[in-house]
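Novice: sequence first, predicted coordinates after that:
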Amino acid sequence: MSFRVVIPARYASTRLPGKPLQSLAGRPLLQHVYDCACAAGADEVLIATDDERVAEACAGFGAENVMTSAAHRSGSERLAEVVQLRGWAEDEVVVNLQGDEPLTPPAAIRQVAEDLIRFPEASVSTLCAPIHSAALLNDPHTVKVVRDAAGYALYFSRAPIPWERDVLGAEEREAPIGWRHIGLYSYRVGYLRRYVELSPCELEDVEKLEQLRVLWHGARIHVAEAIEVPGHGIDTPEDLALVEALLAQREAR
């Protein structure tokens, strides 16, 4: 199987300035993410940034860096520029791995690429994990997905979907009561080029979920259950401390 991984890495971050270069267990956060991608068996792993400080750090730990525009509004747009600069073929598969996810299992990265190859009708592939608690289902920071019988996405929302009308008040159940979306994507290169030219849609603006643009314009997203669920991502100093502690526990085993 052939696939590539691109890691968009933007230096600016409101809640955690200089996030990609923050020290995590003695190494830059971005290096941990890069190591996860390399362990997935990709043909090529690239870091896409618009900041020379990130580029310099990449050189320090041996990663290949691609300089991209500072005007991009999303990781997908940055990814599309890399695709264009590299001239990759339309049918190639590229995984978008966020630069603040140092606990992403290599198996999940490989899975999302394999899944897109297995489902030729899909333009995009992503992952999900079961939700067992009402608190998580109702959390607007947790994106939920509903799939059809073949595993294709019907809708993504911050709201609790599906809403089980006849079951009220259950705090936790053994069977899944919903599915949490995991923000790891693979694209067919040809579709990614078209995607960034599509106009945003009303649902995307309302939910603040970029993937709804794909469904709105008629393409299909396949959503497989993750064989290994990624760990905690990093958005804040508190997240950084938490992941540092988790890595220390892992090393101590």
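Specialist: Yep, it's here.

Novice: contacts and neighbour counts: CA atoms only from here.
Specialist: Will do.

Novice: for the closest residue to residue 38 other than its chain neighbours, give me its contacts.
Specialist: Using C-alpha to C-alpha, 6 or more residues apart in numbering and skipping the chain neighbours, the partner closest in space to residue 38 is residue 45 (6.5 Å). Neighbouring residues of residue 45 by C-alpha atoms under 8 Å, 6 or more residues apart in numbering: 4-7, 34, 37-38, 63-64.

Novice: what number of residues lie near residue 206?
Specialist: Residue 206: 9 surrounding residues under other C-alpha atoms under 10 Å.

Novice: comparison target, given below:
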Amino acid sequence: MKFLGIIPARYASSRFPGKPLIDIEGKTMIQRVYEQVKKSTKLNEVVVATDDQRIAQTVLSFGGKVVMTAEHHQSGTDRCAEVITNIEGYDVAINIQGDEPFIDPAQIDLLANCFEDTTTQIATLVKEITAEEELFNVNIPKVVRNSKGEAIYFSRQTIPFLRGVEKDQWLQKQKFYKHIGIYAYQVDTLKALTQLPISMLEEAEALEQLRWLENGYAIQTAITTHETVAVDTKEDLTKILRLFFNK
């Protein structure tokens, strides 16, 4: 089975414009992401998917591979789908966030391992929640899994709800999982997903993976113990510098 790693990257971020090109101790963020992803033992190829020439030229300057995509894409999933329509020969596409400069390559390998079961259509990662501030944070999507490790539902609310249990006791009574936003898809499945209309549940929660569940696709999950650190704001960049460079 051949795996293609795709890093969607766009310049026009509403919260942090130009963030793929910000400098992190001498390297742009997109270069740090690319170099981390290349350490995966499962990927046969890695490309950056972008609609911006500044990002494309930066990737080429450090020896990376880039695929130009359309400007109109609303999500990384759509951008990845365009890439795999133009690059043939791969069985699975892995959509890797372009704003995690220190992503653990083992997480990519863990996700790829889900496809040892040839019936897997889509796979993603989850991590056990251990702190109340995460458990009740509506900006952190939660996921409930079935006995086969497949996602049953994703929500910004805390799920499952523990009836008759005080909230400060929930973590002692039940395992809760948060969603880690990295996806892998069988290429034919990825092409089909982008043809689906926005669903009721997706619109309600603003989580695109609910569209897939609502249309009958199975999402296999794997549990990671590694914490991801994304750069969504300038404050996040400060945190990254403190965590990894003692700045």
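Specialist: Here it is on my side, so go on. Computed from a predicted model, the values in this text were never measured in an experiment.

Novice: got a TM-score for the pair?
Specialist: Once superposed, the chains reach a TM-score of 0.95 (TM-score structural alignment, normalised by the length of the second structure), with 246 aligned residues with a C-alpha RMSD of 1.6 Å.

Novice: and the residue nearest to residue 38 of the first structure, which of the three is it?
Specialist: strand (DSSP: H, G, I helix; E, B strand; the rest coil).

Novice: residue 39 of the second structure now?
Specialist: coil.

Novice: from residue 219 of the second structure, how far off is the residue in the second structure sticking out farthest from the centre?
Specialist: In the second structure, residue 164 marks the outermost C-alpha relative to the chain mean, sitting 34.4 Å out by C-alpha atoms, centre = their mean. Distance of residue 164 of the second structure to residue 219 of the second structure, computed by C-alpha to C-alpha, to the nearest Å: 30 Å.

Novice: for residue 39 of the second structure, same thing?
Specialist: For residue 39 of the second structure relative to residue 219 of the second structure (C-alpha to C-alpha), the value is 25 Å.

Novice: mind reading off the mean deviation between the strand or helix carrying residue 127 of the first structure and the second structure?
Specialist: Taking DSSP states H and E as the criterion, the element that holds residue 127 of the first structure is strand 124-131. For strand 124-131 of the first structure, the mean deviation from the second structure after alignment is 0.6 Å (mean C-alpha distance after the TM-score superposition for the first structure).

Novice: so the helix or strand that comes right after that strand matches what in the second structure?
Specialist: Counting by DSSP H and E, the next helix or strand C-terminal to strand 124-131 of the first structure is helix 134-137. The aligned range for helix 134-137 of the first structure in the second structure is 132-135, by TM-score structural alignment.

Novice: over to stretch 201-216 of the first structure?
Specialist: Using TM-score structural alignment, stretch 201-216 of the first structure corresponds to residues 199-214 of the second structure.

Novice: pull out the buried residues from the matching stretch.
Specialist: Buried positions in stretch 199-214 of the second structure, judged by neighbour count with 16 or more other C-alpha atoms under 10 Å: 199, 201-202, 208-213.

Novice: check which helix or strand covers whichever residue in the second structure pairs up with residue 55 of the first structure.
Specialist: Residue 55 of the first structure maps onto residue 56 of the second structure when the alignment is built from TM-score structural alignment. Using DSSP H and E, residue 56 of the second structure sits in helix 53-61.

Novice: looking at residue 39 and residue 219 of the second structure, which has the bigger crowd around it?
Specialist: Between residue 39 of the second structure and residue 219, counting by other C-alpha under 10 Å, residue 219 is the more crowded of the two (23 against 14).

Novice: the residue nearest to the more buried one when sequence neighbours are not counted: what's it in contact with?
Specialist: Counting by C-alpha to C-alpha, 6+ apart, the nearest residue to residue 219 of the second structure once its immediate chain neighbours are dropped is residue 122, at 4.9 Å. Applying C-alpha under 8 Å, 6+ apart to residue 122 of the second structure gives the contacts 183-186, 189, 217-220.

Novice: all set now, cheers.
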